[in-house]
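Asker: Need the 3D shape of this:
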Amino acid sequence: MSALAEALRAENAAVYAYEFVAGAAGDEGRSEHGLALASEHKVARTELRQAILDREGSPPAVEPTYPLPSGRDGDTLDDFAVGVENTCAHAALWLTAADDTDLRVTGARLLQQATVRALEWGGELDALPGYETR
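Answerer: I've put the predicted structure just below:
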């Protein structure tokens, strides 16, 4: 349940982030891409919320605000989006270790999607996406 809650928190933050990117972007392509990804994250958010409810859990509340970048230029927004996707990937990774097969499959799919989106924003492919390397 904690992995589900963490994944849902990451998706809540991603929706907020991409709606910000869509509004702050100075070019139409980046703005449209932000809106499209906000929609993708809304789908994942709904799926995770339902998974918590199906397991008789209580979904974590949506925060009133989430951290945003101070800059609004293209490179700053791209880096911000990569960070958002890395956070989602890390959260999804924990679902891949769940006892529940459906949650493992969901986690793997969300991990793959976050990794691909991070690459679309200019991120680098890690050998082990979702793992924190320090």
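Asker: CA only for contacts and neighbour counts going forward, please
Answerer: Noted.
Asker: what about the residue of the chain most remote from its centre, is that helix, strand or coil?
Answerer: Note on the chain: the largest separation between a C-alpha and the mean C-alpha position, by CA atoms, centre = their mean, falls on residue 56 (23.4 Å). At residue 56 the chain is in coil, as set by DSSP: H, G, I helix; E, B strand; the rest coil.
Asker: I'd like the distance from it to residue 92, if you could.
Answerer: Taken as CA to CA, to the nearest Å, the spacing of residue 56 relative to residue 92 amounts to 20 Å.
Asker: same question, residue 128
Answerer: Computed as CA to CA, the residue 128 to residue 92 distance reads 13 Å.
Asker: Give me the more crowded residue out of the two.
Answerer: For residue 128 and residue 92, the more surrounded residue by other CA atoms under 10 Å is residue 92, and the numbers stand at 30 against 9.
Asker: quick one: contacts for that one?
Answerer: Each residue near residue 92 by CA atoms under 8 Å, 6 or more residues apart in numbering is listed here: 3, 7, 107, 108, 110, 111, 130.
Asker: ok, it to residue 74 distance?
Answerer: As judged by CA to CA, residue 92 and residue 74 stand 27 Å apart.
Asker: just residue 38 next, same as before
Answerer: Taking CA to CA as the criterion, residue 38 is separated from residue 74 by 17 Å.
Asker: to compare against the first, here's another:
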Amino acid sequence: MPVSDADLSVEAADDGPRALAEALSAEHAAVYGYEFAGGAGGGLDYRTRAGEAALVHKALRDELHGLAVASGVRLKPAPAWYPLPEERGDEALDAFLLGLEEDTARAYAWLSSARDTDLRTTGARNLQGAAVRVLELGGDPGALPGFDAA
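Answerer: Presented below is the predicted three-dimensional model:
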């Protein structure tokens, strides 16, 4: 059946605002998680690395919040708490942080598909950063970071 001009003019809904809200939510969780890990981690080096990563995620959170406000995206308030790991050893904390980074990678992969060029660029740039952090924590970001293997 031939495609009509009317069919070509129909555009799919833009998930950019929802993807932006999801990425912001992932960053809120990452800030919370890294600050927790910094307090619960073993030595000074661990606490320092977690604190530095928390600062990176705070900057990303603030950037996304600014984009959301500028584009008129209505946001839900961040939760007062997030699930935390029961074990407090550095290895368990690293596994917990790896999960947070994988969550941010998935959110940024989604954001990188937004129609808005600024959102798409922000998603792609931050996906790269999340992939690096996944590697630093011993994870495998995969060929397409943020996408689960089928």
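Asker: TM value for the aligned chains?
Answerer: Superposed pair, TM-score by TM-score structural alignment, normalised by the length of the first structure: 0.96. Supporting alignment: 134 aligned residues with a CA RMSD of 1.0 Å.
Asker: For the residue most central in space within the first structure, which three-state class applies?
Answerer: When the first structure is reduced to its mean C-alpha position, the nearest residue by CA atoms, centre = their mean turns out to be residue 88, at 3.6 Å. Recorded secondary structure, residue 88 of the first structure: helix (three-state DSSP).
Asker: Check the alignment and tell me where it lands in the second structure.
Answerer: When the second structure is aligned by TM-score structural alignment, residue 88 of the first structure is paired with residue 104.
Asker: Then residue 48 of the first structure?
Answerer: Alignment note (TM-score structural alignment): residue 48 of the first structure maps to residue 64 of the second structure.
Asker: dump the residue contacts of its match.
Answerer: Applying CA under 8 Å, 6+ apart, one finds that residue 64 of the second structure lies in contact with 20, 23, 24.
Asker: Which of those are retained in the first structure?
Answerer: Retained in the first structure: 20, 23, 24, out of the contacts of residue 64 of the second structure (criterion both residues aligned by TM-score structural alignment, their matches' CA atoms under 8 Å).
Asker: OK, contacts around the counterpart of residue 71 of the first structure in the second structure?
Answerer: Residue 71 of the first structure maps onto residue 87 in the second structure when the alignment is built from TM-score structural alignment. Each residue near residue 87 of the second structure by CA under 8 Å, 6+ apart is listed here: residue 93.
Asker: how far away is residue 87 of the second structure from residue 30 of the second structure?
Answerer: Separation of residue 87 of the second structure from residue 30 of the second structure (CA to CA): 18 Å.
Asker: Please apply the same query to residue 56 of the second structure.
Answerer: 10 Å.
Asker: who's more crowded, these two?
Answerer: A side-by-side neighbour count of residue 56 of the second structure and residue 30, using other CA under 10 Å, places residue 30 first with 26 against 15.
Asker: what's the closest non-adjacent residue to the more buried one?
Answerer: Nearest residue to residue 30 of the second structure in three dimensions, chain neighbours excluded: residue 100, at 5.7 Å (CA to CA, 6 or more residues apart in numbering).
Asker: Can you verify my assumption that the one you found contacts residue 26?
Answerer: Yes. Under the contact definition of CA atoms under 8 Å, residue 100 of the second structure touches residue 26, with a separation of 7.4 Å.
Asker: Residue 39 of the first structure -> the second structure?
Answerer: Mapped onto the second structure by TM-score structural alignment, residue 39 of the first structure lines up with residue 55.
Asker: and that match, how far is that from residue 16 of the second structure?
Answerer: Using CA to CA, we find residue 55 of the second structure at a distance of 25 Å from residue 16 of the second structure.
Asker: With residue 144 of the second structure instead?
Answerer: Per CA to CA, residue 144 of the second structure is found 19 Å from residue 16 of the second structure.
Asker: same check, this time on residue 40 of the second structure
Answerer: The separation that residue 40 of the second structure has from residue 16 of the second structure, given CA to CA, amounts to 36 Å.
Asker: Which one of the two is surrounded by more residues?
Answerer: Taking neighbours as other CA under 10 Å, residue 40 of the second structure and residue 16 compare with residue 16 leading, 21 against 17.
Asker: Disregarding flanking residues, what is the spatial nearest neighbour of residue 23 of the first structure?
Answerer: The shortest distance from residue 23 of the first structure to any residue other than its chain neighbours is 6.5 Å, reached at residue 31 (CA to CA, 6+ apart).
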